[in-house]
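Q: model the following, please.
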Amino acid sequence: MTSSSQASRAVPNLAFRRLRGQRSPGEFAAAVRKAAREIGEQVSCDARYIGRVEAGEIRCPNYAYERVFLHMFPGLALEDLGFTARERVRGRGAGAPAARQLEQAHPFCPFDSTTPCTSFSDIDEESDVLRRAFMTSGSATVAAVSLGLGTMPAQRRVGEAEVSAVESAVRRIRLLDDRHGADGLYRQAAQPLRAAYALLDAGTATRRSTADRLHAGAGELAISVGWLAHDSGRCDDARSHYAEALATARVAGDPALEAHAFCNTSFLARDAGRHREAVRSAQAGQRAAHRLSSPRLLCLLAMREAGGWAGLADRTACEQAMARAHTLFDRGPSDADPEWMSFFGEPEREALEAQCWAALGEWARAARHARRATVLQDHRFTRNLALYRAELAMDLAHAGAPDEAAAAGHQVLDLLDEVQSSRIQTMLSDTARVLLPQRRTGGVSGFLDRHAGALRRT
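A: The predicted structure follows:
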């Protein structure tokens, strides 16, 4: 849902405004943070968040804010605070309490099994319940026992239920990352990964197709967990998970999984400054992908190669790789496009091109592509929207447009309650560092103060 359609149906929360009383939004936000600390919660509340609540943009707060508000105003319910009941916001019947539905969740599933993986809430704030359900979904031992590994002989048969559970875990982890970023998810995601590889070690599949799906699912899960490690700054862990996925792909003879593993390895190498490895991994991924029929996959791998060449300051090779990527992208989607590539459309391609021009020092050109990425991006994918805006802020700061950079930085800060990503926070800190000498320019001071406040609260 677009921000304009959200605004058109927002109803001001007058009850919450009355509870604020004579305090300013900033003073009230400080009181919210203090109340959170009293009960061991952590929220990044500021005046803008209070403004969004009072404007009716937030129909129901996430669970962390709910606990804080109910602590601040004992005896009142969410409805008394002017919010909409959670079951109405989430589209559930009153006879299906959220707690009961969470209890029914499969141990592999990051959120409750009654919510389709393809659905998105019509509000940003409530989706914290999905993350919390994942975080409390049980240990690897619980997951294994639920699949029979704790009670069945070592040579048990692995069937549809086990394989489907692994595949479901992959999809749901990706969905949570799209919404929230990796910080806070990584260690919990490692639990179903261990259980998935326990299935590979402990069981024999009922048929070859089941075994192939299990290998592919475990490998994709390793890549998903590797990406969470990558995005949360645990590069050594990420490299280990990607290597595990690549080994699984080689054992299973799975070119699609191999291409995916090389794609992520290339991305990680670029972020770690190993640009030659980034190029070679992307090229290896393209060799694997040529056995498939997915121009979009080849396009993404060509952009990964371009990023490596840009890091090596080889402008000619970078432009050649980007030209190949454009040609491949223009061929359109294909039925052979891997499921994990659902994130890769024009916004992501524009963002990757922005990264290439930034690495080559062409900041204004990078900013143009980053801006296109932010305009084109579906607002449901909160993490990527925050990432593209962070890229834009950084490019504008380096390009000598401080006011525009500060405005883009504010937009990123608006999303940090929902998105936890060390990569995004690092980019925002880089932007603040570049803007610091221009503190007296326009809106730069406000951004720097707000960013510093956000750092103190983390």
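Q: alpha carbons only for contacts and neighbour counts from here, please
A: Fine.
Q: residue contacts, Glu404?
A: Contacts were defined as Cα atoms under 8 Å, 6 or more residues apart in numbering; by that measure Glu404 touches 393, 396-397.
Q: what about these, which are in helices?
A: Judged by DSSP state H, helices contain the following of these: 393, 396-397.
Q: top of those residues by neighbour count?
A: The member of the ones in helices among the contacts of Glu404 surrounded by the most neighbours (other Cα atoms under 10 Å) is Ala393, with 32 neighbours in all.
Q: one more to line up against the first:
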Amino acid sequence: MEGNSSLTNAINEAGFTQAELADVLNSHLRARGHDGTVTDRTVRYWLTGKTRWPHPRQRQALEGVFGCPIESLGFQPPRREPESPVRRRNFLTATTGTAAAVIVDARPQRVGTSDVIRLRAGIDTLMALDDTKGGHEGLERAAVAGAEDALAKLRLASSQRIRLRLFGLAADYTATAAWSALDARKLDRTQEHLNRALYLAGMAKDPSVELRVWNYHAMLAHQRGQHTQAVDAGYAAQATPITRRDPLYASLAHARTALGHSNLGDRQAALRSLGHAQEALAKATDEPRPSWLAFYGPAELTAISAIVRDRIGDPAQAEADSHKALTSIPAQFRRNRALATARLALAQLHQGDIDQACATASQVFDLMAGDPLPGRMRSLLGDYYRDLISLAPDAGVAQEWGDRFRSEWSRS
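A: Sure, this is the predicted structure:
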């Protein structure tokens, strides 16, 4: 039985295992109100060629994940189904009155709303993967491919409205690539993606993606130690039009600005921005929003508050906020839960509770078991370890934690 080399190549390129692909496809299906029907055995049947034409919903999920037609993944419909979506016309000859030929209408199909929906589903799937696994090269490559797919469809757009939506999707995919690179601490690639995403967001006239890009600019500036630029990016996010229409976006922009102020040691400004974030969040209503924003709400703002409090010298309040955040961060946001746990360990360490801090920090490895630690998380744990050996270089528990840290680091 001939295997499906096209699907094999696509899976390898994206960096999925069979089980991971099944999980991502099931997340895609459940997000659309369907049961998650894909198992690693299902994927194995596809790869070996035992199943040559998946069920319709599975086909749609595969197209959404990989951002390409199902035929490009090596699947072919059975003979009883149409081999392609092109229209065919039967012409009768004038002389015999019988069917003389079947002529294929080779005109390219126009791109419309259904194509936009399919591309949007791909972004949702990538964000679901990010929530669990964190940023990695496979996700980044898939996002770049999605942006290229959206841009390639521009010339076939059925209307100017569809063109704008395609530009917006390309911007969103590119911002997703930037986020994945940022979480993996590939800072130069992050900058390149963000520059591209901001241009595409402008072409799309999409203030939601524009705010998303400025939010990542602020985070990138922090990772580079450019804290004044991080504050400036936070203010740029606040100035986007979407913040005047939707207080949830405004809250995120103020929260990001609060983090920038805290890194500069400006206690008053940090607390003021944090207060604005809380006030805006209290006004936010429950309405449909892009999947990239699903992480943000009361739990995430409380986690951000914990970071701000620790950086301005309030570790006890930071610990309390971290505990509160961890009681309400949804389970599917595994990477965010691990980050909040690391922040809790830092707050405990900064109060001198070495044993408890090391026990808490070890939970990060348990939460992320089975996947490499994203670069941003590795960096945060590196900060924890530096503080730990500075405060308690000779403590046995510190040495034990250091041994595990080096062991987990080598596996990542």
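Q: what TM-score comes out when they're superposed?
A: For these two chains in superposition, a TM-score of 0.72 is obtained (TM-score structural alignment, normalised by the length of the second structure); 344 aligned residues with a Cα RMSD of 3.7 Å.
Q: and which of the ones in helices among the contacts of Glu404 of the first structure is nearest to Phe447 of the first structure?
A: Ala393 (11.1 Å; Cα to Cα).
Q: for the stretch 351-458 of the first structure, which segments count as helices?
A: Listed in chain order, the helices of the stretch 351-458 of the first structure (DSSP state H, counting those that start in this stretch) span residues 363-376, 382-398, 402-415, 422-435, 444-457.
Q: ignore the last one, the stretch 101-250 of the second structure
A: Counting by DSSP H, counting those that start in this stretch, the segments of the stretch 101-250 of the second structure that form helices are 113-133, 137-152, 160-183, 187-204, 207-223, 227-238, 242-245, 247-263.
Q: and the ones you listed: which comes nearest Leu380 of the second structure?
A: helix 207-223 (10.5 Å).
Q: distance from that closest one to the first structure after superposition?
A: Per the superposition on the first structure, helix 207-223 of the second structure and its aligned residues are separated by 1.8 Å on average (mean Cα distance after the TM-score superposition for the first structure).
Q: okay, that helix sits on what stretch of the first structure?
A: Taken onto the first structure by TM-score structural alignment, helix 207-223 of the second structure occupies residues 255-271 there.
Q: what's in contact with the matching stretch?
A: By Cα under 8 Å, 6+ apart, the list of residues contacting stretch 255-271 of the first structure from outside reads 216, 219-220, 223, 227, 230, 235, 238-239, 242-243, 245-246, 249-250, 275, 277-282, 284-289, 291-292, 300-301, 304-305, 307-308, 311, 338.
Q: so what's Asp395 of the first structure up against?
A: With contacts taken as Cα under 8 Å, 6+ apart, Asp395 of the first structure has the following neighbours: 358, 363-364, 366-367, 370, 405.
Q: helix, strand or coil for the equivalent of Lys283 of the second structure over in the first structure?
A: Correspondence of Lys283 of the second structure to the first structure, assessed by TM-score structural alignment: Arg331. Going by DSSP: H, G, I helix; E, B strand; the rest coil, the secondary structure assigned to Arg331 of the first structure is coil.
Q: count the residues that sit near the nearest residue to Arg331 of the first structure once chain neighbours are set aside.
A: Setting aside the residues directly before and after it, Arg331 of the first structure is nearest to Pro295 in space (Cα to Cα, 6 or more residues apart in numbering), at 6.6 Å. Using other Cα under 10 Å, Pro295 of the first structure is surrounded by 22 other residues.
Q: now Pro295 of the first structure: how far from Pro153 of the first structure?
A: Distance, Pro295 of the first structure to Pro153 of the first structure, using Cα to Cα, to the nearest Å: 45 Å.
Q: can you pull the buried residues of the strand or helix carrying Leu328 of the first structure?
A: The secondary structure element spanning Leu328 of the first structure is helix 315-329 (assigned by DSSP states H and E). The neighbour-count criterion (16 or more other Cα atoms under 10 Å) identifies 315, 317-319, 321-323, 325-326, 328-329 as the buried residues of helix 315-329 of the first structure.
Q: average gap between it and the second structure?
A: The superposed helix 315-329 of the first structure is, by mean Cα distance after the TM-score superposition for the first structure, a mean 1.1 Å from where its aligned residues fall in the second structure.
Q: how far is that helix from where the chain is centred?
A: A distance of 27 Å separates the C-alpha centroid of helix 315-329 of the first structure from that of its chain, computed with Cα atoms, centre = their mean, to the nearest Å.
Q: thinking again about what came up before, of the buried residues of helix 315-329 of the first structure, closest to Arg20 of the first structure?
A: Once Cα to Cα is applied, the member of the buried residues of helix 315-329 of the first structure that ends up nearest Arg20 of the first structure is Phe329, at 51.4 Å.
Q: follow-up on the earlier one: I figured the residue nearest to Arg331 of the first structure hits Pro338, correct?
A: No. Under the criterion of Cα atoms under 8 Å, Pro295 of the first structure lies out of contact with Pro338, with a separation of 10.8 Å.
Q: number of nearby residues for the aligned partner of Arg450 of the first structure in the second structure?
A: The alignment partner of Arg450 of the first structure in the second structure, by TM-score structural alignment, is Arg404. The number of residues packed near Arg404 of the second structure is 13, by other Cα under 10 Å.
Q: same check on Trp214 of the second structure?
A: Trp214 of the second structure, neighbours per other Cα under 10 Å, totals 24.
Q: what distance do you get for the match of Lys283 of the second structure to Ala133 of the first structure?
A: Distance check for Arg331 of the first structure against Ala133 of the first structure: by Cα to Cα, it reads 40 Å.
Q: same question for Leu385 of the first structure.
A: For Leu385 of the first structure relative to Ala133 of the first structure (Cα to Cα), the value is 24 Å.
Q: contacts only, for the most centrally placed residue in the second structure.
A: Per Cα atoms, centre = their mean, the C-alpha nearest to the average position across the second structure is that of Met127, at 3.4 Å. Applying Cα under 8 Å, 6+ apart, we find Met127 of the second structure in contact with 176, 291-292.
Q: kindly report the same for Gln188 of the first structure.
A: For Gln188 of the first structure, the contacting residues are 134-135, by Cα under 8 Å, 6+ apart.
Q: quick one: map it onto the second structure.
A: Alignment note: Gln188 of the first structure maps to Arg141 in the second structure; criterion TM-score structural alignment.
Q: again with Ala367 of the first structure
A: Under the alignment defined by TM-score structural alignment, Ala367 of the first structure corresponds to Glu319 in the second structure.
Q: hang on, its match packs against Ala306?
A: Yes. Between Glu319 of the second structure and Ala306 there is a contact at 6.8 Å, judged by Cα under 8 Å.
Q: related to what we said a few turns ago, the residue nearest to Arg331 of the first structure corresponds to which position in the second structure?
A: In the second structure, Pro295 of the first structure lines up with Pro247, judged by TM-score structural alignment.
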